[in-house]
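**Student:** All I have is the shape, not the residue letters:
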């Protein structure tokens, strides 16, 4: 038996007399309608809650079997270690975002200083008295580049070339950038101890360890065993500096003197 088709509501001859129905707009549901507004729980909250629960459980002086107590103590140590790891990663991310821009611009400035020093050294004759001074300037510029690149990411960055603040006519303070004014021959500042550590790591080949905080975590055995004597480091020059003076391109190029790397590392 054939299926019945639904009869039309209006006869075809009167279809043009029927007004056209307007299509109703479908309302979009509100994003937060009927839901509670709350912040997404961070991984540290779960770890802290687990640590508190384990500590309360271990503080009870009931008849807990020794095997269970050992298991809970190990779980507590694991949770505390995981919490330290998460908090360290969070701090590292914050420090990278906070000082990324200033490190980039100081690396550019140090690269330009190195190019000028090398150019002056090449133009200097063998018997010139300024040759030793220019050689030291080249060496210092190499350390400046590595200072900006390999300064520990988890520490507050101490600027090598801090901007000077000057007051305008209204008394408001404005920052003066020597790079924009063309005055790049400024006095180097920065952290003196970290400067020496960067120089030592250049000689020892441990710049990556310094950048990732493996030499500045308070472990004296780790920091002293990998760093050479400062007197030897002052006269030792690395054949190649990773990511700074060589690698992507030759730093002696004069045609691209104003373009120094990319913004992101």
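**Tutor:** That came through fine. Please read all numbers here as calculations on a predicted model, not as lab measurements. Numbers count the residues shown, from 1 in each chain.
**Student:** Only C-alpha atoms from now on, for both contacts and neighbour counts.
**Tutor:** OK.
**Student:** the helices in the stretch 1-150 of the chain, which residues?
**Tutor:** 43-59, 66-123, 131-150 (DSSP state H, counting those that start in this stretch).
**Student:** Also compute the angle for the last one relative to helix 66-123, please.
**Tutor:** Orientation note: helix 131-150 sits at an angle of 150 degrees relative to helix 66-123 (axes from the mean of the first three to the mean of the last three Cα atoms, to 10 degrees).
**Student:** Skipping its backbone neighbours, what lies nearest the most centrally placed residue in the chain in space?
**Tutor:** Closest to where the C-alpha atoms of the chain average out (Cα atoms, centre = their mean) is residue 96, at 2.2 Å. Of all residues not flanking residue 96 in the chain, residue 153 sits nearest, at 6.2 Å (Cα to Cα, 6 or more residues apart in numbering).
**Student:** does that neighbour really touch residue 208, like I thought?
**Tutor:** No. With contact defined as Cα atoms under 8 Å, residue 153 does not reach residue 208; the gap is 10.6 Å.
**Student:** the more surrounded of those two?
**Tutor:** Just comparing residue 153 and residue 208: by other Cα atoms under 10 Å the higher neighbour count belongs to residue 153, 21 against 17.
**Student:** so what's the more buried one up against?
**Tutor:** Contact analysis of residue 153 by Cα atoms under 8 Å, 6 or more residues apart in numbering lists 92, 95, 96, 211, 212, 213.
**Student:** For residue 121, the count of nearby residues, please.
**Tutor:** Applying other Cα under 10 Å, we find 19 residues neighbouring residue 121.
**Student:** okay, now the one to match up with it:
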């Protein structure tokens, strides 16, 4: 017996080597959706997660319940992010395509509204200077109020047109019957939202219109109420209450002419 041999009585005291467990592949951890991903990257992640959640019938391994829930949440987030990017891309494309048409129509509608406001203020001042207004002037004033309201609807039609729809020109004639019906339907919807006061809610073009210097229309309903209280101030400060004696409508028209002369505005 050699000197290095272990006595049989001590074999039980020697620790046995641990047997290694076979390495099983772990399912990938779900990653949260990131806004920095491109559309191609989002589509790839959606494909990968869809295949992972719907394995073929021959697959032997199944995902744990908690892991499947995490993957389903990540898949839903990726789909939502992809939908937002596609919507934003479509809005930008349509804005770029109809930018010039909408600018010219918006300038035309703004000038028409300014002209009607000047006519209304001039007629109202003439009635205030006389002792009594005849029936003809009242009818003319009512007709101007209706025209002002229609001009406001036209301006808001251009400014708040549905951003995901192809723009239908407001002043173009000779369109098909379906196109004319769609124009009327959208215009009626804009008018309804004006009356409800929900015109600016969820409108993707509001900030862009405000940045270009185009505000909303004038409130015709409050025009009569405010007109009497502003008459005294108008006589002191000018036609529309401007201290320089120049009407606000004239200022808006001058601003439109300045914007129309800016060649850089049309660059796409």
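**Tutor:** Alright, I've got the coordinates. Bear in mind that the values here come from a model prediction, so they are computed numbers and not experimental data.
**Student:** After superposition, what's the TM-score here?
**Tutor:** Overlay of the two chains. TM-score (TM-score structural alignment, normalised by the length of the first structure): 0.56; 174 aligned residues with a Cα RMSD of 3.6 Å.
**Student:** Mind putting the helices of the stretch 1-150 of the first structure into JSON lines with distance to residue 238 of the first structure?
**Tutor:** Converted to JSON lines, these look like this (distance: least, Cα to Cα, whole Å):
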{"stretch": "helix 43-59", "distance to residue 238 of the first structure": "42"}
{"stretch": "helix 66-123", "distance to residue 238 of the first structure": "15"}
{"stretch": "helix 131-150", "distance to residue 238 of the first structure": "10"}
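**Student:** and the gap between residue 118 of the first structure and residue 180 of the first structure?
**Tutor:** According to Cα to Cα, to the nearest Å, residue 118 of the first structure stands 22 Å off from residue 180 of the first structure.
**Student:** How far away from the center of its chain is the helix or strand containing residue 233 of the second structure?
**Tutor:** Using DSSP states H and E, residue 233 of the second structure sits in helix 223-237. Chain-centre distance of helix 223-237 of the second structure: 36 Å, with Cα atoms, centre = their mean, to the nearest Å.
**Student:** Stretch 85-103 of the first structure: which residues count as buried?
**Tutor:** By neighbour count on 16 or more other Cα atoms under 10 Å, the buried set for stretch 85-103 of the first structure is 86, 92, 95, 96, 99, 100, 102, 103.
**Student:** give the contact list for the last one.
**Tutor:** By Cα under 8 Å, 6+ apart, the contact set of residue 103 of the first structure is 148, 149, 159.
**Student:** Look up how far residue 188 of the first structure lies from it.
**Tutor:** Relative to residue 188 of the first structure, residue 103 of the first structure is positioned 14 Å away (Cα to Cα).
**Student:** Compute the number of surrounding residues for the closest residue in space to residue 94 of the second structure that isn't next to it in sequence.
**Tutor:** Of all residues not flanking residue 94 of the second structure in the chain, residue 166 sits nearest, at 6.7 Å (Cα to Cα, 6+ apart). For residue 166 of the second structure, the neighbour count with other Cα under 10 Å is 13.
**Student:** Quick one: map residue 166 of the second structure onto the first structure.
**Tutor:** Per TM-score structural alignment, the equivalent position to residue 166 of the second structure in the first structure is residue 156.
**Student:** so its match, which of the three states?
**Tutor:** At residue 156 of the first structure the chain is in coil, as set by DSSP: H, G, I helix; E, B strand; the rest coil.
**Student:** still on that earlier bit, columns distance to residue 75 of the first structure on top of the contacts of residue 153 of the first structure, output as a markdown table?
**Tutor:** Shown next, in a markdown table, are those (distance: Cα to Cα, whole Å):
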| residue | distance to residue 75 of the first structure |
| --- | --- |
| 92 | 26 |
| 95 | 30 |
| 96 | 32 |
| 211 | 31 |
| 212 | 28 |
| 213 | 27 |
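**Student:** which non-adjacent residue is nearest the counterpart of residue 145 of the first structure in the second structure?
**Tutor:** When the second structure is aligned by TM-score structural alignment, residue 145 of the first structure is paired with residue 155. The spatially closest residue to residue 155 of the second structure, leaving aside those adjacent along the chain, is residue 109, at 5.5 Å (Cα to Cα, 6+ apart).
**Student:** My read is that the one you found contacts residue 151, right?
**Tutor:** Yes. Judged on Cα under 8 Å, residue 109 of the second structure makes contact with residue 151 at a distance of 6.6 Å.
**Student:** hang on, the earlier thing: Throw the contacts of residue 103 of the first structure into a markdown table and include neighbour count, thanks.
**Tutor:** As requested, these are exported to a markdown table (neighbours: other Cα atoms under 10 Å):
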| residue | neighbour count |
| --- | --- |
| 148 | 24 |
| 149 | 21 |
| 159 | 17 |
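**Student:** In CSV: these, plus distance to residue 204 of the first structure.
**Tutor:** Below are the contacts of residue 103 of the first structure laid out as CSV (distance: Cα to Cα, whole Å):
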residue, distance to residue 204 of the first structure
148, 18
149, 16
159, 24
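**Student:** show me the contacts for residue 213 of the first structure.
**Tutor:** By Cα under 8 Å, 6+ apart, the residues touching residue 213 of the first structure are 152, 153, 154.
**Student:** between the residues you listed, which is closest to residue 223 of the first structure?
**Tutor:** residue 152 (13.4 Å; Cα to Cα).
**Student:** Was I right to think that closest one contacts residue 212?
**Tutor:** Yes. Shown here, residue 152 of the first structure and residue 212 form a contact pair, counting by Cα under 8 Å, at 6.0 Å.
**Student:** Of the two, give the one with the bigger neighbour count.
**Tutor:** Neighbours were counted for residue 152 of the first structure and for residue 212 using other Cα under 10 Å; residue 152 has more, 24 against 16.
**Student:** how far apart are stretch 88-96 of the second structure and its match in the first structure?
**Tutor:** For stretch 88-96 of the second structure, the mean deviation from the first structure after alignment is 0.9 Å (mean Cα distance after the TM-score superposition for the first structure).
**Student:** what distance separates that stretch from the centre of its chain?
**Tutor:** Counting by Cα atoms, centre = their mean, stretch 88-96 of the second structure comes out at 11 Å from the chain centroid.
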